[in-house]
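Enquirer: coordinates only, sequence not included:
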């Protein structure tokens, strides 16, 4: 199975409420016409986040496919053209960044219906080899993050090595997705020794100057 993570900004001048409503209730009609789509998840930034700062993204869409061939086969079809036309209604397509990823589930416990999901945009430490970065993130940092008591679910999404072919540099090296049952749980987590050990380890493999995040509400459209 192949997974993609797509990030983007809303159309300039479009109110956040209008953008999120259209994306959630209208756009899936176009997405679901694609052939072979197995799972589709939208993550919408909490509206309260916009009052605090400029967010790095307005939307995060995750899709799962049987293989890359199935995904690519949609390109150029009538359904694909209709999808692009619909995106023009609410997305700034110049800001769209697609990353094919390898998913690693570090922790998988039930999340409350009113829970939320933090998505971190993760850049590797400057000068660090991709393979070393991925190994450290998965094998050393992953268990640390999963040990935080308040964390309910934790998934790492590593850029596929093909993203680096021929000297290319993806928009980021991966996405960390962490679920909490409540804001109170999230705010309590920094006081734990597990959280402190996790944060201390980040300097070993992450470029903190480029690390960013957004707090979201997840909507499972398919799957």
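Expert: That came through, no problem. What you see is a predicted model; the values in this text were computed from it and never measured.
Enquirer: going forward, measure contacts between C-alpha atoms and count neighbours the same way
Expert: Noted.
Enquirer: Could you check how many residues crowd around residue 196?
Expert: The number of residues packed near residue 196 is 15, by other CA atoms under 10 Å.
Enquirer: residues near the spatially closest residue to residue 210 that is not a sequence neighbour, how many?
Expert: Leaving aside its sequence neighbours, residue 210 sits nearest to residue 123 (CA to CA, 6 or more residues apart in numbering; 6.4 Å). Using other CA under 10 Å, residue 123 has 21 neighbouring residues.
Enquirer: can you check residue 83 too?
Expert: Residue 83 sits with 19 neighbouring residues when counted by other CA under 10 Å.
Enquirer: Below is an additional structure, to be compared with the one above:
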């Protein structure tokens, strides 16, 4: 199993709730409408907990997407649909200079 973890901040001038709503109501439907998204086995979005932080969180969201293997992951991210429909929408809600992406293999310690 391969997991992609992506962290990012919202685009400048966008409020946190506007960012969350846009990601859920506009961007997610674009992503899951393309046929290559069927390769995603699990998809989770995490937001910083609303507690009094000691400092500003580095990211406004963390996305985790699981795939059976790297070929399935590459089929999604290298597809024409992703390049022409999904990726162009990122600029509408993400500060692209803040994006950090890590492709991982999970080692489950406790379940």
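Expert: Cool, the structure landed. Everything quoted here is computed from the prediction, not taken from an experiment.
Enquirer: circling back to that earlier point, who's in contact with the residue nearest to residue 210 of structure 1?
Expert: Residues in contact with residue 123 of structure 1 (CA atoms under 8 Å, 6 or more residues apart in numbering) are 172, 173, 174, 206, 207, 208, 210, 211.
Enquirer: counterpart of it in structure 2?
Expert: Here residue 123 of structure 1 is matched to residue 9 in structure 2, going by TM-score structural alignment.
Enquirer: how much space between that match and residue 63 of structure 2?
Expert: Applying CA to CA, to the nearest Å, the value for residue 9 of structure 2 to residue 63 of structure 2 is 12 Å.
Enquirer: what does residue 53 of structure 2 give?
Expert: 21 Å.
Enquirer: can you pull out the strands in structure 2?
Expert: 2-8, 40-46, 61-67, 100-105 (DSSP state E).
Enquirer: quick one, which of residue 53 and residue 63 of structure 2 is more surrounded?
Expert: A side-by-side neighbour count of residue 53 of structure 2 and residue 63, using other CA under 10 Å, places residue 63 first with 16 against 9.
Enquirer: Map that one across to structure 1 for me.
Expert: Checking TM-score structural alignment: residue 63 of structure 2 goes with residue 176.
Enquirer: what sits against that match?
Expert: Residue 176 of structure 1 sits next to 118, 119, 120, 121, 122, 154, 155, 156, 157 when contact means CA under 8 Å, 6+ apart.
Enquirer: How many neighbouring residues does the last one have?
Expert: Spelled out, it's residue 157 of structure 1. Other residues lying near residue 157 of structure 1 total 24 when counted by other CA under 10 Å.
Enquirer: To which residue of structure 2 is it aligned?
Expert: Using TM-score structural alignment, the equivalent of residue 157 of structure 1 in structure 2 is residue 46.
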